[in-house]
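Participant: Predicted model and sequence below, questions to follow.
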Amino acid sequence: MAVRLDELVVPVIGAPMAGGPSTPELVAAVNRAGGLGFLAAGMKTAAGMSEQIAAVRKATDRPYGVNLFVPGPPGDRAAVAAYRERLRPEAERWGVTLPEEIGPDRDDWEAKLAALLADPVPVVSYTFGLPTAEEAAALRAVGTTQVGTVTTPEEARAAEAVGMDALCVQGPEAGGHRGTHRVADEPGELPLLELLPAVREVTALPLVAAGGLGDGAAVAAALRAGAAAVQLGTALLRSDESGASPAHRAAL
């Protein structure tokens, strides 16, 4: 089942875009074009993730990936409380009762890992952090290739240390967000074409370039800079298979 991201027929990965854009149909379309399609499991339940995996398996017999959001530690309670107080006048104006406490949101992490261990998929990638070495080893044991999203050479070292098979190197040109490993981290400003060789200096793992790549020239430049493949997200949002809303499509 293991997939080598440096051996794709077409070195293009469909970025996992949470919130609806990354549909099973889009995964299958990227696969038909020779690339590697990805589902976005972030902000979904484990059951919702499994339902989409089943749909992908019906639509394509080629390898595909599933992206997970890594839960972070609890936020700063004082900062959350201060934000709630800032919102309170507006909430009272509209008759909304604000919660006094907000529990930790682990995005169904444990249930998703259990589902992916019981019914493995070819590739799993991680955003906003990394699994533990034990979690990564368990997925490796069932044959899943794992990709860590990194924004700095330091994050690249950490990803290799826990057992990632490849790295998604996300530059500041990214259209959606930067996948730093901690919420409080200040994202690096090194442009993608400079970040790729900087990451290459600290690891020999295959690199996937991500962030602001929208045409053939940009893809070619990223491959020349050391990427084994590229990851495209915004460029796919207006495709027929995208789940982007009409308003989002019109804005693009």
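Facilitator: Arrived safely.
Participant: Every contact and neighbour count from this point should use C-alpha atoms.
Facilitator: Fine.
Participant: can you give me the strands in the stretch 151-252 of the chain?
Facilitator: Along the stretch 151-252 of the chain, counting by DSSP state E, counting those that start in this stretch, strands occupy 166-170, 207-210, 229-232.
Participant: Switch these over to CSV; also include distance to Ala244 and mean neighbour count.
Facilitator: Formatted as CSV, the strands of the stretch 151-252 of the chain follow (distance: least, Cα to Cα, whole Å; neighbours: other Cα atoms under 10 Å):
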stretch, distance to Ala244, mean neighbour count
strand 166-170, 22, 26
strand 207-210, 19, 28
strand 229-232, 15, 26
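Participant: Next, format the ones you listed as TSV and append distance to Ala111.
Facilitator: Formatted as TSV, the strands of the stretch 151-252 of the chain follow (distance: least, Cα to Cα, whole Å):
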stretch	distance to Ala111
strand 166-170	24
strand 207-210	27
strand 229-232	27
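Participant: Indicate which one of those is closest to Leu193.
Facilitator: Among the strands of the stretch 151-252 of the chain, the nearest to Leu193 by Cα to Cα is strand 207-210 (8.7 Å).
Participant: List of residues touching that closest one?
Facilitator: 5, 166-171, 174, 192, 196, 200, 222-223, 226-232 (Cα atoms under 8 Å, 6 or more residues apart in numbering).
Participant: got another, please set it beside the one above:
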Amino acid sequence: MFTINDLRIPLLAAPMAGGPSTAALVAAAAQAGGLGMLAAGYKTVTAMANEIEVARELSCNRLGVNLFVPAAMPGSAGSSPAGGADRAARVAEYGHVLEAEAQRYAVTLPTPDPADTDGYTEKIAYLLRYPVPLVSFTFGLPQPEIVERLHDVGTHLTLTVTDAAEARAAVARGADSLCVQGPDAGGHRGTHAADRSPGRQSLTALLTELAQLTVLPLIAAGGVGSGADVRKLVAAGASAVQLGTLLLRTPESGAQQTHKDALASGEYTGTSVTRAFSGRAARGLTNRFIREHDGQAPAAYPEVNQLTRPLRAAAARAGDPDGLALWAGTGFRHSRAEPAQRVITELWRDAYPQQPAT
């Protein structure tokens, strides 16, 4: 079974759903001596399978795949699609609020489906039939039988946690390593309950706490932009460090050009954690959509994400960054429009100049 210690350099390219994570980015991370993660979220099982096969060939099978744990799955240690009529009413109310956005972009809002599982069962079946070295889970914990079956085919399981309570649950569930996400991370916070407000404990403090709780490898994620950041996280107990926003502007990133340009434009000076785009707490560049709708969206994922999908797609077609989910961590100014292998290699050299990067 793959272990984090197998990496020549303990740096991972984060799974970034919605386009940024690509087979080329996975290959670049592998060529640098690290590990690249594919994001299966929002993809069909066929699209996921095709991307895995390309990445497998480009990276010599040095890759991982990330799955979202659906709230609607029984037995998963995540949030449940509770709320019934009240939840549906709050979603409908937000839909009415978004009608002005629908008119702005000339689109029709869909009818949300709270039971959507993002093809989770089919994706698990594929990964059992065609195993990859590592599978990570976000938004909760996989059911015990899934943990057992993935272990049976030799897969290393990384479970995402954002606090000590989630870490204890992940260890008990059978994790092989923990992805420890701090408050500065871009994109969705990996809280196990969708309606929970994300914690503000610093990543270094959380790593220090978890290093006393478990001997499992800890993968630090969130706000990494320099070698000094890497050294600080390793000193706090991290066995590896995961990079997301830092790689968004690389040519291998599949992020939309409008997103890449916004990161470098200087027009956006800060980030915000919001539920406005998806119903789950997520950090992105503070744009018009967030300013106008933050605080209005209910904690209802996937329904809110479904409502805003055509709005985001239309904004992308129009090249309008103020209607996009410009996911980014607090260290977004460190993102570089240079080849990903170079970015990863130079980050490691900056952190540990006396150690070889390859």
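Facilitator: That came through, no problem. These figures come from a predicted structure and were not determined experimentally.
Participant: Can you give me the TM-score here?
Facilitator: Superposed pair, TM-score by TM-score structural alignment, normalised by the length of structure 1: 0.93. Supporting alignment: 251 aligned residues with a Cα RMSD of 1.9 Å.
Participant: Phe112 of structure 2 touches Gln306, doesn't it?
Facilitator: Careful, residue 112 of structure 2 is Pro; it's not Phe. Yes: counting by Cα atoms under 8 Å, Pro112 of structure 2 touches Gln306, with 5.9 Å between them.
Participant: Which parts of the stretch 51-200 of structure 2 are helices?
Facilitator: Remark: helices assigned in the stretch 51-200 of structure 2 by DSSP state H, counting those that start in this stretch are 84-97, 99-105, 120-129, 144-152, 164-173.
Participant: So which residues make contact with the fourth one?
Facilitator: Spelled out, it's helix 144-152 of structure 2. Residues contacting helix 144-152 of structure 2 (Cα under 8 Å, 6+ apart): 124, 127-128, 156-157, 173-174.
Participant: Which residue range of structure 1 does that helix align onto?
Facilitator: On structure 1, the counterpart of helix 144-152 of structure 2 by TM-score structural alignment is residues 133-141.
Participant: Using the aligned residues only, give the average distance of that stretch to structure 2.
Facilitator: Aligned to structure 2 and superposed, stretch 133-141 of structure 1 gives a mean residue distance of 0.6 Å (mean Cα distance after the TM-score superposition for structure 1).
Participant: quick check: longest helix of structure 2.
Facilitator: Longest helix in structure 2, counting residues (DSSP state H): helix 303-318.
Participant: Tell me the counterpart residues of that one in structure 1, please.
Facilitator: Helix 303-318 of structure 2 covers no residues of structure 1 once aligned (TM-score structural alignment).
Participant: got the angle for that helix vs helix 84-97?
Facilitator: Going by axes from the mean of the first three to the mean of the last three Cα atoms, to 10 degrees, helix 303-318 of structure 2 is angled at 20 degrees with respect to helix 84-97.
Participant: Show me which positions of helix 303-318 of structure 2 end up buried.
Facilitator: Within helix 303-318 of structure 2, the residues scored as buried using 16 or more other Cα atoms under 10 Å are 303-312, 314-316.
Participant: neighbours of Leu39 of structure 1, just the number please.
Facilitator: Leu39 of structure 1: 29 surrounding residues under other Cα atoms under 10 Å.
Participant: Nearest residue to it in space, please, no chain neighbours.
Facilitator: Val66 (4.7 Å; Cα to Cα, 6 or more residues apart in numbering).
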